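Trainee: just to be clear, the model below is a prediction. Sequence and coordinates:
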Amino acid sequence: KQGRLTPLARTAFEQRFDALLEKALQVNPEVPPVPGRRGRTGQSPGRNLAMRCRQHRAAVLRFLHDERVPFDNNQAERDVRPWCVKRKVSGGFRSEEGGRN
């Protein structure tokens, strides 16, 4: 089947993914806790994304191991789009004249 990765290509992809995560964590260092403040210290959006991708690595890369999982979520977005457009359009007339037009 076209589009299937070889085990070697899959391993190379995973290694590149891990290397990019490590680079992202180096570029976005951890913000140290503020003395006297309780709770977790807010981190940069880049660090948060890298940490979340590392924490959920198996789910993020599931498309590599399960052919039923698509690479992207375009189909899900296409399924929701008609509903979003309908919601946006309904009740959108700002005046009586606009409704008549």
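Mentor: Received the coordinates, thanks. The model shown is predicted, which means the values in this text are computed figures rather than measured ones.
Trainee: all contacts plus neighbour counts: C-alpha atoms, from now on.
Mentor: Noted.
Trainee: tell me how many other residues surround Asp18.
Mentor: 16 (other Cα atoms under 10 Å).
Trainee: where's it, which helix or strand?
Mentor: If you go by DSSP states H and E, Asp18 is part of helix 7-27.
Trainee: report the buried residues of that helix.
Mentor: Going by neighbour count (16 or more other Cα atoms under 10 Å), the buried part of helix 7-27 is 17-18, 21, 24-25.
Trainee: contacts for that helix next, please.
Mentor: 46-47, 50-51, 53-54, 61, 64 (Cα atoms under 8 Å, 6 or more residues apart in numbering).
Trainee: take the one below as the second:
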Amino acid sequence: MHDHWTPYFKYDDCTHALCNVHHLREFKGIIEFENQQWAKDMTELLLEAKTYSEETEYPLPRDKVQEFGQRYQTIIEEGYLANPLKAHEKNTDPVRLLNRLSKRQEEVLEFLYQVEVPFDNNLAERDVRMTKTKQKISGCFRTEKGAHCFARIRGFISTCQKQGLTIIESIETILRGNTIQFS
């Protein structure tokens, strides 16, 4: 799962999924600055599909997934009608977004096909955020060993959080020489 950075698509031995929170942010901008209905409709569709995928057992019914796909395509068509392509002019932000969404529909809706694929990559971004913050504040890690230690500690804390464990108690357990069983 990623934010549609083009070089990621060079990895062709995996399934790609696109972060829909990134899309929702872009829709919000188009709604606020351009007041375009298609962006409102796509926001509603993606949020409805997210809720449906969270409340329904996988595999999701094929007819319902196809319905979401058809509605998606209709909204894209409405978006192009609201943003006609003009020869010899640079594409606007809405047109660039429509082009990406049109080309990558399967990746946008991947969360409907596989239970393992989340709607967004917020969890992954949160896991990386502390490392990037540390790097920004300090400018860099002083040593490679320091970077490895930081990554191990952050990974442990992140795993404890995901497992619903108290971080301080987990650290105390490890420092006492005991092990923690993660599920």
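Mentor: Nice, thanks for sending it over. Please read these numbers as outputs of a predicted model, since none were measured by experiment.
Trainee: what's the TM between chain one and chain two?
Mentor: Here the TM-score for the pair of chains, by TM-score structural alignment, normalised by the length of the first structure, is 0.70; 84 aligned residues with a Cα RMSD of 1.9 Å.
Trainee: picking up where we left off before, post-alignment, the helix holding Asp18 of the first structure versus the second structure, mean distance?
Mentor: Compared with the second structure after the fit, helix 7-27 of the first structure shows a mean deviation of 1.3 Å (mean Cα distance after the TM-score superposition for the first structure).
Trainee: got the buried residues of helix 7-27 of the first structure as TSV, with distance to Arg87 of the first structure columns?
Mentor: Shown next, in TSV, are those (distance: Cα to Cα, whole Å):
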residue	distance to Arg87 of the first structure
Phe17	38
Asp18	40
Leu21	38
Ala24	38
Leu25	40
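Trainee: which among these gets closest to Asp79 of the first structure?
Mentor: For the buried residues of helix 7-27 of the first structure, the residue nearest Asp79 of the first structure by Cα to Cα is Phe17; the value is 29.0 Å.
Trainee: quick one, helices of the first structure?
Mentor: Under the criterion DSSP state H, helices of the first structure are mapped to 7-27, 45-55, 57-60, 62-65, 74-89, 96-100.
Trainee: mean distance between the fourth one and the second structure after superposition?
Mentor: This means helix 62-65 of the first structure. Averaged out, helix 62-65 of the first structure is 1.4 Å away (mean Cα distance after the TM-score superposition for the first structure).
Trainee: where does that helix end up in the second structure?
Mentor: The alignment of helix 62-65 of the first structure onto the second structure (TM-score structural alignment) covers residues 110-113.
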